[in-house]
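Q: Attaching a predicted model along with its sequence, questions to come.
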Amino acid sequence: MNWQRLHLRSGLVVGMMSGTSGDGVDVALVRFTEDGHSPDNGCGGNNGRQVIFPQMELISSLYVPYSNAQRRQVFELFKPTVSARYVAEMDVEIGKWFGAAAAKLLAEAGVKFEDIVAIGSHGQTVYHAPDRGITVQIGNPAVIAAVTGCSVVSDFRRADVAVGGQGAPLVPYFDYAYFSSRDKTRVVLNIGGISNITVLPQGAGIGQVAAFDTGPGNMLLDALAQTLSDGELAFDCDGQLAAQGTPAAEVIDGWIARDKYVHRTGPKSTGREQYGTEFLSNYQRDMTGMGAADQMATLTQFVARTVAIGIHQAVKDRFELIVSGGGRQNQMLMKWIQEFAQPERLVRPEEQGIPSDMKEAMAFALFAWQFVKGRATNVPSATGAGYPVVLGQWTPSPAAQEGYIWNSTSV
């Protein structure tokens, strides 16, 4: 790495995220400016850890949806019988997709590759088993570097897992930096493929932050919508199908009673290994004889109740709820989350200058900037890691070094 970057006071970083929903890539171009900001404001709770956050400004953003063919390729990765060869091939292929998405954003923003400090790429998770020391995200960073001409920071989760953490959720670091408050306890809920929360106690330091995956999110609901419609629906748009049905409370009660994950206290994390196609098949058997709308309503309320259970495990005081992720568009899911979780107030991330749909991409831009600065970005109280570590691995751009950029239009 060019160590002169350590002394940068301001710079542009690209953040990229593709979550467990596997529907596309969020790309954010962010300017960071060093000002020594810490949200602690003398509140303490850092256990001696120096916590410095830059000012952040979103310059431009882009969502690149996967085509139906690309989604089929991605979902092949989630099958238990997937071959190592296929994973290796898709590592390169997804690297091309990510690289092309970043190059498109830079072109649309009129920004030259040499003006980018780094790209922070989360990649696509294909397997997450932190209790066995395993978490795998693919999307070859060397390919991304070759396509864009930019250096890349990637592979953010393994360092946390290596020191005993869950490797997830990671975004609580970002949540603490930009959503914490001296006056209010806040819960930051992200509803992606998996739902997760960050609990920011009033006036707390980063060492007092709690966070964990509460359970399923869009991933399960999307799979049911696709199954019920024979593939015609990719998801239940705005919760319209669920709104036409009636949830079966006794079925939901049974699911919750036997769901060991939901009742575990954090730190904890989950994924398709827990709430994938096998899970859906088992639960659909419990809904035999129910119409499509009732099935969707039942599963949607189940997701809402697992979110509320997670919140009530971690928060005993009044709280504000900040919601991001694609799931916030599902009106029935949001209605039931508010009904069962009972927040004092619902807060839009946009009130803090952070578009809901770009929050995670912006978070990985922050992680890349902090990597360059040599700062730890995991939150051990959230992941269960033994201690703070710098997250990510650096891939220098051969394109930048050689004055040559791979033609991204060919990928």
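A: Now that the structure is in, tell me what you want to look at. Note that the structure is predicted; figures quoted are calculated from it, not measured. Numbers count the residues shown, from 1 in each chain.

Q: C-alpha from now on. contacts and neighbour counts both.
A: Will do.

Q: Which secondary structure element is home to residue 35?
A: Using DSSP states H and E, residue 35 sits in strand 24-37.

Q: How far off centre is that strand?
A: The chain centre lies 15 Å from the centre of strand 24-37; the measure is Cα atoms, centre = their mean, to the nearest Å.

Q: what's next to it, contact-wise?
A: For strand 24-37, the external contacting residues (Cα atoms under 8 Å, 6 or more residues apart in numbering) are 9-18, 52-66, 98, 101-102, 105-106, 357-358, 361-362, 365-366, 369.

Q: same check, this time on stretch 129-138
A: With contact meaning Cα under 8 Å, 6+ apart, stretch 129-138 is reached by 90-91, 94-95, 122-128, 155, 157-158, 161-162, 164-167.

Q: Counting only helices, which of those make the cut?
A: Mapping the contacts of stretch 129-138 onto helices (DSSP state H) picks out 90, 91, 94, 95, 158, 161, 162.

Q: roughly how far apart are the closest residue to the third one other than its chain neighbours and residue 317?
A: So the one you mean is residue 94. Excluding its sequence neighbours, the residue lying closest to residue 94 (Cα to Cα, 6 or more residues apart in numbering) is residue 139, at 4.7 Å. Look at residue 139 and residue 317: by Cα to Cα, to the nearest Å, they are 41 Å apart.

Q: Pasting the second one now:
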Amino acid sequence: MDTSYHVIGLMSGTSLDGLDITYCRFTYKSHNWIYEILNTNTLPYTDTLIDSLRGAESASGLKLVELDHAFGRFMGQQVHQFVQQHAIRPDFVASHGHTIFHQPEKHVSLQLGHGAYLAAGAQLPVVCDFRTLDIALGGQGAPLVPIGDELLFGHYDYCINLGGIANVSYNRNGARLAFDTSACNMLLNTLANSVGLPYDDNGALARSGTLHPKLLEDLNQPAYFSAPAPKSLGKEWVLAHSLKSIGESDASVADKLHTVCHHIAQQLQHALPKLHEGQHRVLLTGGGAFNGYLVEQIQQQLGPMYNVEVPSPEVVSFKEALIFAFLGVLRWRGEHNCLSSVTGASRNNIGGAIYLA
């Protein structure tokens, strides 16, 4: 028999574009999962909330707990309004939260937005805290999206997400592999913000710049890029390496944006092995997929054997929220939603805490 779930997925990325909300239907039919995106919205954050989230890593323990609860309450209120606006009846909410710390080598990864406060505000059950169990099992706790790539987007050879941090996912010899390849929108948006822009629209400013070889060399220098997977990046690493190199460069903002696009594309090229003869299908999603100059550089770096495909704007913008909704479904069913082949944990695991409203 077909089994269907109606779920709201929530995603708040490191680029702080806002809270992505997507209402999805997942149907298990003939041993395959089918997804439908039914309703979506992105809620921009206020300047006050952006400042609070940006400054959270240096907040006191008390302030961090207060923000964790307040952000959970905020998400719950937004979900409640979304449900009323669209007159829908979700089975539950699945939330990624907002990452403040990610240092798996220290067994630390914190996503703000407490599930209890989210459940109370939304008046719905909540699945959240997807990373902690995997880290407790010795894994990176990231990336988490690859099982969704495998089960929902498996007809692509590679799935690349250009979010605050870029990552790639692919199947090799029957095992799913995935890892973060470089910072992405965290760099591009920081540079755009420095000249009063929310983002570099279609990469126009980057396109107007020229390559700065010294900056490119500095961006490509860190040992992370040559380290084997499993591996993942956090905001702390980006601040200490990529953003530090950008800040120390005397290049213009346009030249920095231009060079960063080359850096992102080069690291993706290094990350994608040739899996088979013939053409390779590459799915490109995340906010960076709207940056025309960056997409061109990725296609150019990968070469003609790789067909870079940008799907509908809905999938580009909401794929991560969609997949966290799907991770919630797998958790709800008691099925593995985190792959040891990706994270390096001692075993596949069923991540996520459940709060019943």
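A: That came in fine, so what should we check first? These numbers come from a predicted model, not from an experiment.

Q: Which parts of the stretch 101-250 of structure 1 are strands?
A: 116-129, 134-138, 152-154, 186-191, 194-200, 210-216 (DSSP state E, counting those that start in this stretch).

Q: What lines up with the residue nearest to residue 94 of structure 1 in structure 2?
A: Structural alignment places residue 139 of structure 1 opposite residue 113 in structure 2 (criterion: TM-score structural alignment).

Q: which residues does its match contact?
A: 67, 68, 69, 70, 71, 72, 73, 75, 97, 98.

Q: so which two of these are the farthest from each other?
A: Based on Cα to Cα, the longest span within the contacts of residue 113 of structure 2 runs between 73 and 98 and measures 13.2 Å.

Q: For the strands of the stretch 101-250 of structure 1, give me a markdown table that also has distance to residue 249 of structure 1 and mean neighbour count.
A: Shown next, in a markdown table, are those (distance: least, Cα to Cα, whole Å; neighbours: other Cα atoms under 10 Å):
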| stretch | distance to residue 249 of structure 1 | mean neighbour count |
| --- | --- | --- |
| strand 116-129 | 31 | 24 |
| strand 134-138 | 35 | 19 |
| strand 152-154 | 43 | 27 |
| strand 186-191 | 22 | 26 |
| strand 194-200 | 21 | 27 |
| strand 210-216 | 18 | 28 |
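
Q: nearest to residue 324 of structure 1, of those?
A: Each of those has some distance to residue 324 of structure 1 by Cα to Cα; the shortest is strand 186-191, at 4.8 Å.

Q: That closest one vs structure 2, average distance?
A: Relative to the matching residues in structure 2, strand 186-191 of structure 1 has an average distance of 0.6 Å after the fit, by mean Cα distance after the TM-score superposition for structure 1.

Q: now for that strand, which elements pack on it?
A: Where contact means 3 or more Cα pairs under 8 Å, 6 or more residues apart in numbering; DSSP states H and E, strand 186-191 of structure 1 is packed against strand 194-200, strand 320-324.

Q: okay if I get those strands as CSV plus distance to residue 337 of structure 1?
A: What follows is those, written out as CSV (distance: least, Cα to Cα, whole Å):
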stretch, distance to residue 337 of structure 1
strand 194-200, 12
strand 320-324, 10
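
Q: between the ones you listed, which one is nearest to residue 373 of structure 1?
A: Residue 373 of structure 1 lies closest to strand 194-200 among these, at 24.4 Å (Cα to Cα).

Q: State the span of structure 2 onto which the closest one is aligned.
A: The aligned range for strand 194-200 of structure 1 is 165-171, by TM-score structural alignment.

Q: Average offset of that stretch relative to structure 1?
A: Averaged out, stretch 165-171 of structure 2 is 0.8 Å away (mean Cα distance after the TM-score superposition for structure 1).

Q: which residues touch that stretch?
A: By Cα under 8 Å, 6+ apart, the surrounding residues in contact with stretch 165-171 of structure 2 are 14, 143, 146, 149-150, 157-161, 176-186, 233, 264, 268, 271-272.

Q: can we see that at 6 Å?
A: 146, 158-161, 176-184 (Cα atoms under 6 Å, 6 or more residues apart in numbering).

Q: and if you look at stretch 192-200 of structure 2?
A: residue 189.

Q: First-to-last residue distance for it?
A: One end of stretch 192-200 of structure 2 to the other measures 6 Å (Cα to Cα).
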